[in-house]
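> Model the following, please.
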Amino acid sequence: MTTVEVEYCVPCGFLSRAEDVQHALLTTFGEDLEAVTLRTGDDGVFRVRVDDAVVFDKSEDAYDVDEIVREVREYV
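Prediction:
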């Protein structure tokens, strides 16, 4: 089963973004995912990993929930 981790910057207020991604992934893939976990971070981080592979990093990509879901789909 696939595990997804969403790491987000707490001081930046990215919790709502992290929750949006978590909700979209659970709604889209449901029982095909073992877990979608939220991990706190800082320094502006917003990163999504699937089984340790980074599929989204705010420092490199524009934030788009639908695109993140498409990237995760390749692993599910």
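
> From now on I want contacts and neighbour counts done on CA atoms only, so please keep to that.
Fine.

> and the longest helix for this structure?
Ordering each helix of the chain by length in residues (DSSP state H) puts helix 15-29 first.

> Please generate a structure for the following sequence too, so the two can be compared:
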Amino acid sequence: MSDIEIEYCVPCGFLNRATDVSETLLSTFGEDLDAVSLVTGAHGIFEVRVDGEVVFDKEEDEYDLDEITRRVRDAL
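As a prediction, this is how the structure comes out:
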């Protein structure tokens, strides 16, 4: 079982992205997860971590829900 953290920038309005990612991951991998946590942040951050390891970082990658899901699958 794994923990997923989605850290998102509150001032940037990334809450909708964060909830979309969490809903997709819970519906896809729910049985394999201990938790999906939304973590508030600032300064443009949008990262997805599986057991503390960054699998998606907005600074390096274009936001793509399907790609994030694939990366989480690979990390699980």
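
> if we can go back for a sec, show me what counts as buried in the longest helix of the first structure.
For helix 15-29 of the first structure, a neighbour-count test (16 or more other C-alpha atoms under 10 Å) marks Leu15, Arg17, Ala18, Glu19, Val21, Gln22, Ala24, Leu25, Leu26 as buried.

> contacts for it?
6-9, 33, 36-38, 46, 65, 68-69, 76 (C-alpha atoms under 8 Å, 6 or more residues apart in numbering).

> How about stretch 40-48 of the first structure?
Outside stretch 40-48 of the first structure, the residues within contact range by C-alpha under 8 Å, 6+ apart are 4-12, 14, 18, 54-59.

> Helices of the second structure, residue ranges please.
With DSSP H as the definition, the second structure shows helices at residue ranges 15-29, 65-75.

> Can you check what angle separates the shortest one from helix 15-29?
So the one you mean is helix 65-75 of the second structure. In this structure, helix 65-75 of the second structure runs at an angle of 50 degrees to helix 15-29, with axes from the mean of the first three to the mean of the last three C-alpha atoms, to 10 degrees as the basis.

> Pull up the aligned stretch in the first structure for helix 65-75 of the second structure.
Mapped onto the first structure using TM-score structural alignment, helix 65-75 of the second structure covers residues 65-75.

> Next, the buried residues of the matching stretch.
Going by neighbour count (16+ other C-alpha under 10 Å), the buried part of stretch 65-75 of the first structure is Val65, Ile68, Val69, Glu71, Val72.

> re the thing from before, what subset of the contacts of stretch 40-48 of the first structure is buried?
Neighbour counting with 16+ other C-alpha under 10 Å marks Val4, Glu5, Val6, Glu7, Tyr8, Cys9, Val10, Phe14, Ala18, Val55, Phe56, Asp57 as buried within the contacts of stretch 40-48 of the first structure.
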